[in-house]
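K.L.:
predicted model follows, preceded by the sequence.
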Amino acid sequence: MTSDPREQYLLRRRPASEKLVDVSFKNLAIVLASMVAVVLFAILIVVFWGSLESMGRYGWKFLVTSDWNPVDDQYGAFTAIYGTIVTSLLSLAIAVPLGVGTAIFITENIIPLKIREVIGVMVELLAAIPSVVLGLWAIFVLEPFLRPFLTWLNTAFGWIPIFSSAPLGPGMAPAILILVVMILPIITAIARDSLNQVPAKLRQAAYGVGTTRWGAIFNVMLPAAVSGIVGGVMLALGRAMGETMAVTMIIGNSNNFSWSLLAPGNTIAAMLANQFGEADGSQVSSLMYAAFVLIILTLAVNIFAQWLVKRLSLKY
């Protein structure tokens, strides 16, 4: 091999056609990536422009009042905002322990490999079920099955505002549980992949210093995978906030505000699905205003997720 730097440079020099391919691919990737930002910005502009009329007429009162009366031209989205936030957060509180626990159960050698593979496939199949099918299942199976328990909650703890309404059918509680079913596969799949990517040397080192299996899981494996798990949790939260069909079918679609989880409620996505097709006049602008609020909530969740994942990645 020659030691002359000039000859080495000539040997390493690439043809112009290869450089053209690299430059073209780089520019194409930049254009495609920029299109995502352009589409997002266009959606924000269209929704914001459509909501200007209601913003000027109702201002901040739109966010803190619950009147939704097209006859009197009075609109307020507090009921839908409350329903969106409560159903999303409570479903997340239930789904996170279940999802992370299922991921631990699948990734650790607690049961035979074949059974773990079957459970993993079942979780993935659960994610493939259409939301309208889950909504029908919630109407005909989940809600009748839950009603005796919800009635007992109202009888025993009716003095608590969140259990103060008698369950008469569709309501917030069944909507929360159907959201748990919908976001559980997301949390489980991402938590499982995050745990599988943790180097085996970390587990072996934990065993080497005398820890137990569960000590290694909680003190080594979960902290090492926490950034990926949190990213999956935030992705599931965004899915829960924007879910439409299944929630629309089971939440009751009531604009009458109630603190009770047993009473019918509403979410922003469900309200848009129910009313946008027949809306006219200022109602269209009010629905656009509600959609803009939903977009801002979703963006806030994603920005917080990015910040949290970065912090946890640096910490662990």
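P.N.:
Great, that's in hand.

K.L.:
going forward, measure contacts between C-alpha atoms and count neighbours the same way
P.N.:
Will do.

K.L.:
now the element after the lengthiest helix in the chain, going C-ward?
P.N.:
Counting residues, the longest helix in the chain under DSSP state H turns out to be helix 16-58. Downstream of helix 16-58, the next assigned helix or strand under DSSP states H and E is helix 61-64.

K.L.:
tell me how many other residues crowd Phe140.
P.N.:
Close neighbours of Phe140, defined as other Cα atoms under 10 Å, add up to 11.

K.L.:
centre of the chain to the longest helix of the chain, how far?
P.N.:
How far helix 16-58 lies from its chain's middle: 23 Å, per Cα atoms, centre = their mean, to the nearest Å.

K.L.:
same deal with stretch 54-73?
P.N.:
Stretch 54-73 sits 28 Å away from the centroid of its parent chain (Cα atoms, centre = their mean).

K.L.:
ok, structure two:
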Amino acid sequence: MSSIPATDLASDIDQRSRRDARHDTWFRWLLRACALLVLATLLGAALSTLWGGREVLFKDGFHFLSSDSWNPVTDDYGALAPIFGTLVTSLIALILAVPVSFGIALFLTEIAPTWLRGPVATAIELLASIPSIIYGMWGLFVFVPFMASIEPTLSDTLGKLPLVGKLFDGPPLGLGLLTAGIVLAVMILPFICSVMREVFQTVPVRLKESSYALGSTTWEVVWDIVLPYTRSAVIGGIFLGLGRALGETMAVTFVLGNAYSISSSLLMPGTSISSSIANEFNEAVDTHRSALIALGFLLFVVTFVVLLIARLMLRRLSRKEGN
């Protein structure tokens, strides 16, 4: 039985170490290039929309940001109405979707029997896979007539309240900010609910069982154990749904009414940044096209600010938790 000389063995080990180090360096540079590609794509999208909207943003930027007028005939453009519609509909969607998502996730993780959890979770995932145009068609042909039938009741009841009465004062059109917000809530609910359900399942069972053993109720276990343990992830899921609502196009276009106006009533038609671009970009030329591209840049900025706020909140929560 022949033995390998010590010098050859050392040389082989040295060559293998250098090869492994070289491969590790290539792998590290490949991962770095992937990360830089994402940043370059993001920066390129932002700069391209900024450059495309330069004719409006650089020439009359303050008027564009503060005016609610939109007249392609006279080249008078203002982004205030689309920004207002985008923020209001997204806020309505968030207010409606978060409590329902929390209730569904809590039911699936703490209350529902085992045989029911799988079908309900699958149904929620199927809702997330439905294209937005389907939601828009459902909203236009089914939900808008329903809203038109109940809006007189809303005006006669909630419209007479002292503080929130103006929010429900308007004609029963069916199309409007409230309708778009509810449709958006249905769209983002599966995303928020799925995130909450997944993070609720990461809570160690021994923590919850210990709390139950001390006499805590289900609500006390959720409030004192589950939510503090998953707080950061829950907030991240909520802002993920908000980002989805801010950029939604087709579903909002069908049910929002597409009116360039700002009203205190949620029953009145409005517009959003994405729906304005979708409706008018095919016919836009020159300054009109520049105004629409500038709206795209503003949507990019609004979404970036929302995500930045989410990151700051998560970082503050992480510091409070000692991480």
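P.N.:
Received, thanks. Source: prediction; values computed, not measured.

K.L.:
what about the residue mapped onto Trp26 of structure 2 from structure 1, distance to Glu143 of structure 1?
P.N.:
Alignment note (TM-score structural alignment): Trp26 of structure 2 maps to Ser24 of structure 1. Look at Ser24 of structure 1 and Glu143 of structure 1: by Cα to Cα, to the nearest Å, they are 56 Å apart.

K.L.:
okay, those two: which has more neighbours?
P.N.:
With neighbours defined as other Cα under 10 Å, Ser24 of structure 1 and Glu143 compare such that Glu143 has more, 23 against 12.

K.L.:
before we move on, which element is that one in?
P.N.:
Using DSSP H and E, Glu143 of structure 1 sits in helix 143-157.

K.L.:
flag every buried residue along that helix.
P.N.:
Glu143, Leu146, Arg147, Leu150, Thr151, Leu153, Asn154 (16 or more other Cα atoms under 10 Å).

K.L.:
so where is the helix or strand that comes right after that helix in structure 2?
P.N.:
Sequence order places helix 172-196 as the next helix or strand after helix 143-157 of structure 1, per DSSP H and E. With TM-score structural alignment applied, helix 172-196 of structure 1 matches the range 177-201 in structure 2.

K.L.:
can you give the distance from the matching stretch to the centre of its chain?
P.N.:
Counting by Cα atoms, centre = their mean, stretch 177-201 of structure 2 comes out at 9 Å from the chain centroid.

K.L.:
ditto for stretch 157-170 of structure 1
P.N.:
Relative to its parent chain, stretch 157-170 of structure 1 has a centroid offset of 27 Å by Cα atoms, centre = their mean.

K.L.:
what residues does it touch?
P.N.:
Applying Cα atoms under 8 Å, 6 or more residues apart in numbering, the contact partners of stretch 157-170 of structure 1 are 139, 143-144, 147, 150-151, 153-154, 250-252, 259-264.

K.L.:
again, only this time at 6 Å
P.N.:
Residues outside stretch 157-170 of structure 1 that contact it (Cα atoms under 6 Å, 6 or more residues apart in numbering): Asn154, Ile250, Ile251, Gly252, Trp259, Ser260, Leu261, Leu262, Ala263.

K.L.:
now the two most distant members of these.
P.N.:
Farthest pair in these (Cα to Cα) is Asn154 and Ile250. Separation: 19.0 Å.

K.L.:
who does the helix or strand harbouring Gln8 of structure 1 touch, helix- and strand-wise?
P.N.:
Assessed by DSSP H and E, Gln8 of structure 1 sits inside helix 5-12. Where contact means 3 or more Cα pairs under 6 Å, 6 or more residues apart in numbering; DSSP states H and E, helix 5-12 of structure 1 is not packed against any helix or strand.

K.L.:
would you indicate which residues of it are buried?
P.N.:
Quick answer for helix 5-12 of structure 1: no buried residues (16+ other Cα under 10 Å).

K.L.:
for the spatially most central residue of structure 2, give its distance to Leu178 of structure 2.
P.N.:
Geometric centre of structure 2, nearest residue: Gly243, 2.2 Å, by Cα atoms, centre = their mean. In this view, Gly243 of structure 2 and Leu178 of structure 2 are 18 Å apart by Cα to Cα.

K.L.:
what does Thr114 of structure 2 give?
P.N.:
Computed as Cα to Cα, the Thr114 of structure 2 to Leu178 of structure 2 distance reads 36 Å.

K.L.:
neighbour-wise, which of the two wins?
P.N.:
Neighbours were counted for Thr114 of structure 2 and for Leu178 using other Cα under 10 Å; Leu178 has more, 25 against 10.

K.L.:
so the more buried one touches Ser264, yeah?
P.N.:
No: using Cα atoms under 6 Å, Leu178 of structure 2 is not in contact with Ser264; the gap is 11.5 Å.

K.L.:
quick revisit: wasn't the residue nearest to the centre of structure 2 part of a helix?
P.N.:
Yes: using DSSP: H, G, I helix; E, B strand; the rest coil, the assignment for Gly243 of structure 2 is a helix.

K.L.:
how about it, what's its partner in structure 1?
P.N.:
That one, Gly243 of structure 2, aligns with Gly238 by TM-score structural alignment.

K.L.:
now that match: closest residue in space, sequence neighbours ignored.
P.N.:
Nearest residue to Gly238 of structure 1 in three dimensions, chain neighbours excluded: Thr298, at 5.9 Å (Cα to Cα, 6 or more residues apart in numbering).

K.L.:
so what touches stretch 100-112 of structure 2?
P.N.:
Taking Cα under 6 Å, 6+ apart as the rule, stretch 100-112 of structure 2 contacts Arg117, Leu189, Cys193, Met196, Arg197.

K.L.:
please identify the buried residues of that stretch?
P.N.:
Val100, Ser101, Phe102, Ile104, Ala105, Leu106, Leu108, Thr109.

K.L.:
so where is whichever strand or helix holds Ile303 of structure 1 in structure 2?
P.N.:
In this structure, Ile303 of structure 1 sits in helix 282-315 according to DSSP H and E. Aligned using TM-score structural alignment, helix 282-315 of structure 1 spans residues 287-320 in structure 2.

K.L.:
how big is the offset of the matching stretch relative to structure 1?
P.N.:
Stretch 287-320 of structure 2, aligned to structure 1 and superposed, deviates on average by 1.3 Å (mean Cα distance after the TM-score superposition for structure 1).

K.L.:
now that stretch: buried residues?
P.N.:
Buried positions in stretch 287-320 of structure 2, judged by neighbour count with 16+ other Cα under 10 Å: 287-300, 302-303, 307, 310-311, 314.

K.L.:
neighbours of the closest residue to Ile238 of structure 2 other than its chain neighbours, how many?
P.N.:
With sequence-adjacent residues excluded and distances taken as Cα to Cα, 6+ apart, Ile238 of structure 2 is closest to Ile192, at 5.7 Å. Ile192 of structure 2 has 27 neighbouring residues, counting by other Cα under 10 Å.
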